[in-house]
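Participant: coords please:
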Amino acid sequence: MNERSDATPDERRTVKVSKYLSKHLRHQPERIGITLDANGWVPIDELMRAAAENGFRFTRAELDHVVAVNDKRRFTIDGDRIRANQGHTVEVDLGLPRAEPPEYLYHGTGVRSLDAIRAEGLRPMSRHDVHLSPDRETATRVGARRGRPVVLSVRSGAMHRAGHIFQVSANGVWLTAAVPPQFISFPDS
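Facilitator: A predicted model of the protein is given here:
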């Protein structure tokens, strides 16, 4: 959820709550004193209490709204608990089953990353897995966060047949440990 310059106050608030949730459900739960369980879940009342104690109050209605309207479907609510769907830098096991990917998946990146990707392939960097998109449009939006986007085609079907493991998160993001360079088609190749 990127904030637009013409965003309404309600839209800006939604973005602010979404970013707060991402930070604490994916990267720094300890910063506000919450503990994610082994699968990344935290009780909603615990999250809201900790956020309020740390100076960031939001209502359950705001939380539900953020989960419902987030264009990337970053969060899942299950009863009285919430978690981020993927993108964690803290250790969690999302419990996602292995899945057979489509023949091609896509990865959006910036031009400045291409040399490293050509040499080393796609690596998870600070995350647990490499994130792949099911379509070029999504990959383009992801890549645009890093400047002029470049969309790489990943021969995910061939990777799967070669023994690489894939999972798909609740929001449709495909996850794999790494993508070796031989499975990547670059725009100029």
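Participant: rest of the way, CA atoms for contacts and neighbours
Facilitator: Will do.
Participant: which residues sit in contact with L25?
Facilitator: 36, 40, 83-84, 88 (C-alpha atoms under 8 Å, 6 or more residues apart in numbering).
Participant: One more pass at 7 Å, please.
Facilitator: Contacts for L25 (C-alpha atoms under 7 Å, 6 or more residues apart in numbering) come out as 83-84.
Participant: Surely it forms part of a helix?
Facilitator: Yes. Looking at L25 with DSSP: H, G, I helix; E, B strand; the rest coil, it is inside a helix.
Participant: Okay, it and R74: tell me how far apart.
Facilitator: L25 sits at a distance of 10 Å from R74 (criterion: C-alpha to C-alpha, to the nearest Å).
Participant: How about W41?
Facilitator: From W41 over to R74 (counting by C-alpha to C-alpha), the distance is 13 Å.
Participant: ok, now G33?
Facilitator: In terms of C-alpha to C-alpha, G33 sits 21 Å off from R74.
Participant: Show me the contact partners of stretch 108-123.
Facilitator: 130, 139-140, 142-143, 146-152, 178-181.
Participant: Please read the previous query as pertaining to stretch 56-67.
Facilitator: For stretch 56-67, using C-alpha under 7 Å, 6+ apart, the contacting residues are 14, 18, 51, 73, 75-76.
Participant: Report the buried residues of that stretch.
Facilitator: 62-63, 66-67 (16 or more other C-alpha atoms under 10 Å).
Participant: Present those as a markdown table; the columns should include secondary structure and distance to P97.
Facilitator: Output for those, formatted as a markdown table (DSSP: H, G, I helix; E, B strand; the rest coil; distance: C-alpha to C-alpha, whole Å):
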| residue | secondary structure | distance to P97 |
| --- | --- | --- |
| E62 | helix | 31 |
| L63 | helix | 27 |
| V66 | helix | 26 |
| V67 | helix | 23 |
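Participant: quick revisit: so for W41 and R74, which sits in the more crowded spot?
Facilitator: Applying other C-alpha atoms under 10 Å to W41 and R74 shows that R74 carries more neighbours, namely 24 against 21.
Participant: For the comparison step, fold the sequence that follows:
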Amino acid sequence: MLDQHKEKSLSKLISKMLRHTPKAFGLALDPEDGSCTLDALLASIQAQPRWGWVTKEHIELVVRQSDKQRFEIIDARIRARYGHSHDRVSYAPADPPAILYHGTNKNALPSILLEGLKPMGRQYVHLSEGTHFATLAGSRRGELVILEVDTDSARQAGVTFYYAGNEVWLADHVPAASCAMMRTDKEL
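Facilitator: The predicted model follows:
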């Protein structure tokens, strides 16, 4: 069993390994889906100072407990579902619900309402089916603002949506005309 601090630290390490700098840890991810074997991830984690105690069960616990369901394990392979800043992971185009949500901070709002949603340091713009994930993502960097994205309007403007799993949707860009401010954290 992991205490909360160790679980959070291990989750951050796995995120760094699978989402941001896999090569720095000696991991070769599948170029199509960004996965590697659970055994390869475990060996890379255990090779890090202070992490030799980690077991497969610890990794599986982190995957199950992740509030944003960042990771998934399928057939002894693990991957980050979204949030990659390294090589681009491919997803199949899919038809999203009519409205998706994006959490951001108040300081970013003027730029978004002018230029739309951009992936910034990530490979895709992250959107969610409900406000829960949008709130988790947007509340990390200042006063929260939740945006509603009209997916029909965005698709008419040429946006392709991709389903990453667990209510998370991705897009290359969302035009400003498809975004509307829903509420701020003071209204939540």
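Participant: related to what we said a few turns ago, take the contacts of stretch 56-67 of the first structure and keep only those in strands.
Facilitator: 75-76 (DSSP state E).
Participant: Grab the two from the contacts of stretch 56-67 of the first structure that are most spread out in space.
Facilitator: A51 and R73 (21.0 Å; C-alpha to C-alpha).
Participant: how about the helices of the first structure, start to end?
Facilitator: 9-22, 44-53, 60-69, 114-120, 136-144, 156-161 (DSSP state H).
Participant: export those helices to CSV and tack on distance to Y104 of the first structure?
Facilitator: Below are the helices of the first structure laid out as CSV (distance: least, C-alpha to C-alpha, whole Å):
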stretch, distance to Y104 of the first structure
helix 9-22, 28
helix 44-53, 37
helix 60-69, 28
helix 114-120, 17
helix 136-144, 10
helix 156-161, 5
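Participant: out of those, nearest to D188 of the first structure?
Facilitator: helix 114-120 (11.1 Å).
Participant: What residues in the second structure pair up with that closest one?
Facilitator: Under TM-score structural alignment, helix 114-120 of the first structure corresponds to residues 109-115 of the second structure.
Participant: which one in the first structure is aligned with G83 of the second structure?
Facilitator: Checking TM-score structural alignment: G83 of the second structure goes with G87.
Participant: residue contacts, that match?
Facilitator: G87 of the first structure touches 26, 127, counting by C-alpha under 7 Å, 6+ apart.
Participant: Now which residue in the second structure aligns to L105 of the first structure?
Facilitator: So, by TM-score structural alignment, L105 of the first structure is matched to L100.
Participant: Then R26 of the first structure?
Facilitator: R26 of the first structure maps onto R19 in the second structure, by TM-score structural alignment.
Participant: Please apply the same query to G147 of the first structure.
Facilitator: Using TM-score structural alignment as the criterion, G147 of the first structure maps onto G142 of the second structure.
Participant: And F75 of the first structure, by the same measure?
Facilitator: By TM-score structural alignment, F75 of the first structure lines up with F71.
Participant: what's the nearest residue to that match if we skip its chain neighbours?
Facilitator: A80 (4.3 Å; C-alpha to C-alpha, 6 or more residues apart in numbering).
Participant: these two touch, right, the one you found and Q69?
Facilitator: No. Shown here, A80 of the second structure and Q69 do not form a contact pair, counting by C-alpha atoms under 7 Å, at 8.8 Å.
Participant: neighbour count winner among those two?
Facilitator: Neighbour count, other C-alpha under 10 Å: between A80 of the second structure and Q69, A80 has more, with 25 against 18.
Participant: What does E53 of the first structure correspond to in the second structure?
Facilitator: Looks like E53 of the first structure aligns to A47 there (TM-score structural alignment).
Participant: neighbours around that match, how many?
Facilitator: Around A47 of the second structure there are 13 residues (other C-alpha under 10 Å).
Participant: now R140 of the second structure: how far from F133 of the second structure?
Facilitator: 12 Å.
Participant: next one: E148 of the second structure
Facilitator: Taking C-alpha to C-alpha, one finds E148 of the second structure at 13 Å from F133 of the second structure.
Participant: do the same with S35 of the second structure
Facilitator: 23 Å.
Participant: Does F166 of the first structure touch P97 like I think?
Facilitator: No. Counting by C-alpha under 7 Å, F166 of the first structure stays clear of P97, with 8.5 Å between them.
Participant: Between the two, which is the more surrounded one?
Facilitator: F166 (23 against 11).
Participant: can you pull the contacts of that one?
Facilitator: Contacts of F166 of the first structure by C-alpha under 7 Å, 6+ apart are 98-101, 174-176.
Participant: hmm, which of those residues are the buried ones?
Facilitator: 101, 174-176.
Participant: Distance to A162 of the first structure for the residues you listed - can I get that in JSON lines?
Facilitator: Listed next are these as JSON lines, based on distance: C-alpha to C-alpha, whole Å:
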{"residue": "P101", "distance to A162 of the first structure": "12"}
{"residue": "W174", "distance to A162 of the first structure": "17"}
{"residue": "L175", "distance to A162 of the first structure": "16"}
{"residue": "T176", "distance to A162 of the first structure": "13"}
